[in-house]
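Student: the amino acid sequence is not available; the structure is as follows:
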């Protein structure tokens, strides 16, 4: 069974092809036959394409980025053409899975894509104007290449948070706002779901028996409180701007700041730009949104970079404490994504605040680039895990689950 995965972001398109035996799913994520990435931010008007295969073939190419859909279609041709060819013809692809950022309050699980689903994805673009249109373009590109007979599955980033209790999703605003869809949705759900399942595997426990706080820390950041295998609280909200401080996003702020900015003459578009693209690490430090460059600046004595880091850690500790309170305890604290997986000093600084209830980090384990490993000390009352998030494999698993469900019926 060959499953193609498309993971579209605001400025990039990641894709991979898995070849699996239907009778037995591997416990460990398998290596894809083919992986490709398009970066639309490399140069203005130019897309950078990178492709590699399990056999070692590598392709790097710059393309004119006149049409996003045409660029995606060109990327997919490298599956069956040229040095990166891994299949002989399109008929070998059994299913295509797509990451879709926003499923609104309608889609609580992965769904076989139909015209109705496409219309809904387009409609929910009002909540995710950068991501949902890109997700839809990937779906339409596949239809153009493979036709409508190959099943396509939408795996929603919001779905993992769909079972949060009402008190966790309703904002303390006039109730009619909630009735019109203004509520907490949560994001990074595919990642939070994957690392929760992987944490249970590493701990040798049933996921439904665990209380987990999962920390997805990258350029975008969010936490999830996971109980009985479900998210019961999360930090992102109506949009991905909410919650933690991030690379360029502010996270939670006093709404009075927005009112003040409006009174000073800022437009809605300018305010959106401030909170989504000019805040966070970039805005505070004036250096970069990249944690690696922030750490370098701190080492060179940059006071603003140090302030940005301290604010980030302060906010992260506060929200982790809130998630633990929501769970009424914690069995494991999980770090994942680019920053969570690679910033050893950050993990140590965050964990330091929770030593008072027996959480203890092993310094040596923490500093040796752990992957899918427990980095707590033997006497720690709470496990500390570093897990490499694999959203593409999580999407592929959802494709397998859904196609088997359809076949069984």
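Tutor: That came through, no problem. Every value quoted in this text rests on a predicted model; they were computed, and no experiment measured them.
Student: going forward, measure contacts and count neighbours with C-alpha atoms only.
Tutor: Noted.
Student: can you pull out the strands in the stretch 151-300 of the chain?
Tutor: 152-156, 211-217, 221-227, 230-234 (DSSP state E, counting those that start in this stretch).
Student: now those strands in TSV, with mean neighbour count?
Tutor: What follows is those, written out as TSV (neighbours: other CA atoms under 10 Å):
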stretch	mean neighbour count
strand 152-156	27
strand 211-217	26
strand 221-227	28
strand 230-234	25
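Student: for residue 41, which three-state class applies?
Tutor: Assigned state for residue 41: strand (three-state reduction, DSSP: H, G, I helix; E, B strand; the rest coil).
Student: please name the nearest non-neighbouring residue to it.
Tutor: Leaving aside its chain neighbours, residue 41 sits nearest to residue 11 (6.3 Å; criterion: CA to CA, 6 or more residues apart in numbering).
Student: what is the burial count for the one you found?
Tutor: Residues contacting residue 11 under the criterion other CA atoms under 10 Å number 14.
Student: same deal with residue 12?
Tutor: For residue 12, using other CA under 10 Å, the count is 16.
Student: thinking again about what came up before, residues in contact with the residue nearest to residue 41?
Tutor: Each residue near residue 11 by CA atoms under 8 Å, 6 or more residues apart in numbering is listed here: 39, 40, 41.
Student: residue 99 versus that one, what's the distance?
Tutor: Plainly put, residue 11 is 14 Å away from residue 99 if you go by CA to CA, to the nearest Å.
Student: ok, second structure coming up, stack it against the first:
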């Protein structure tokens, strides 16, 4: 690896028709620019770019045919602020990659072998890995001299013991098809677990945390001494908690029943469980704010959806409490976890014998800062810790390339 003199990292999160990006200065972890390109491949593509220091935001609408054109447009916007991709201050480009399987347990500098392995994993991440690959290859073409680093959503969960990672199915079949529990949202869980330990004034290696990443996608993790020992998502992000449009845990025989009795195809069932289930399947809304508004107005369907959501959440809190044995804190994060006080209150209600409680006044406070919302004498702390996946990707990327200098 060539010597790296710069202190900036560009973080790219490439979706099938979008690119989210942030440019950070790792001397103080500050953001220099943030933006989003969406509807790539359409006539109405849109780019929104913000120069953080000045607060100036620029928007552009027009055709952006592919990811190469999208990244060139991003480069042009950055250059207008004196932050172009050709800057010697740019140390590396960090890429979010959803699935790294068992092969990648840490951030990895991309080479041909890494690209081939990410491509080999496409069958277990068909919606995400192809887009992630496209972003990496496009960035390589624009800056072939610069380290491209892949940071994997699954990496944080590779510390799970086999007892947590294995499904109870025939071992030979599982191994042949790489069927096991991989987990997702790993960069968020890693960041929040560490930030929670810091909030408690403890070393992460001496802290046990249950992390609840609650957004449209939702997952829980049990983190012992800084390492994940269990997580709710599995082979795919469908397993686990009730989510915005995903069912989460259910009897696998439901699939057989829908196929045999309901006459549904595999693709129809896949679409049902991933896009038409969860909260939206239960009450027609997947926005927790709207659901709570309906609950407050006495809507019984919305109330049932909320109760099912909370019931599943409590089950995972209890399960991971048992897995860890000793819990220092429970941390709520992501869009719902950070903003929905009613969800946090309901999730721990009735768990006082486990040392869990929230202070109503503290829980009602809205803030972008990590904070405790439990009573001061609580045996187990309850925290709200805003996640920062982009900073986590940048930190891992910069740490890797500096190590190689």
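Tutor: Perfect, I can see it now. Note that this is a predicted model, so its numbers are computed, not measured.
Student: if we can go back for a sec, quick one: the strands of the stretch 151-300 of the first structure as JSON lines, columns for distance to residue 170 of the first structure too.
Tutor: Output for these, formatted as JSON lines (distance: least, CA to CA, whole Å):
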{"stretch": "strand 152-156", "distance to residue 170 of the first structure": "20"}
{"stretch": "strand 211-217", "distance to residue 170 of the first structure": "21"}
{"stretch": "strand 221-227", "distance to residue 170 of the first structure": "16"}
{"stretch": "strand 230-234", "distance to residue 170 of the first structure": "11"}
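Student: which stretch among those strands comes nearest residue 356 of the first structure?
Tutor: strand 211-217 (17.2 Å; CA to CA).
Student: so that closest one corresponds to what in the second structure?
Tutor: The aligned range for strand 211-217 of the first structure in the second structure is 208-214, by TM-score structural alignment.
Student: and the contacts of the matching stretch?
Tutor: Residues outside stretch 208-214 of the second structure that contact it (CA under 8 Å, 6+ apart) are 185, 188-189, 192-193, 196, 218-226, 317, 320-321, 324, 326-337.
Student: that one vs the first structure - mean distance after superposition?
Tutor: Superposing on the first structure and averaging over aligned pairs (mean CA distance after the TM-score superposition for the first structure), stretch 208-214 of the second structure comes out at 0.4 Å.
Student: what number of residues lie near residue 302 of the second structure?
Tutor: The burial count for residue 302 of the second structure: 25, using other CA under 10 Å.
Student: what do we get in the first structure for it?
Tutor: Per TM-score structural alignment, residue 302 of the second structure is aligned with residue 305.
Student: that match and residue 338 of the first structure, how far apart?
Tutor: From residue 305 of the first structure across to residue 338 of the first structure, the span is 19 Å (CA to CA).
Student: what of residue 350 of the first structure?
Tutor: Look at residue 350 of the first structure and residue 338 of the first structure: by CA to CA, they are 16 Å apart.
Student: residue 233 of the first structure too?
Tutor: Counting by CA to CA, the gap from residue 233 of the first structure to residue 338 of the first structure is 22 Å.
Student: residue 125 of the first structure matches what in the second structure?
Tutor: For residue 125 of the first structure, the aligned position in the second structure is residue 122, judged by TM-score structural alignment.
Student: how close does its match sit to residue 178 of the second structure?
Tutor: Counting by CA to CA - residue 122 of the second structure and residue 178 of the second structure are separated by 12 Å.
Student: do residue 124 of the second structure as well
Tutor: To residue 178 of the second structure, residue 124 of the second structure is 8 Å away according to CA to CA.
Student: could you do residue 239 of the second structure as well?
Tutor: As for residue 239 of the second structure, its distance to residue 178 of the second structure is 16 Å (criterion: CA to CA).
Student: neighbour count winner among the two?
Tutor: The residue with more neighbours, out of residue 239 of the second structure and residue 178, is residue 239; 21 against 17, by other CA under 10 Å.
Student: which residues touch that one?
Tutor: Residues counted as contacts of residue 239 of the second structure (CA under 8 Å, 6+ apart) are 232, 233, 247, 248, 249.
Student: out of these, flag the one nearest to residue 263 of the second structure.
Tutor: Nearest to residue 263 of the second structure out of the contacts of residue 239 of the second structure is residue 247 (CA to CA; 19.7 Å).
Student: what number of residues lie near that closest one?
Tutor: Using other CA under 10 Å, residue 247 of the second structure has 23 other residues around it.
Student: need the longest helix for the second structure.
Tutor: For the second structure, the longest helix by residue count, based on DSSP state H, is helix 300-324.
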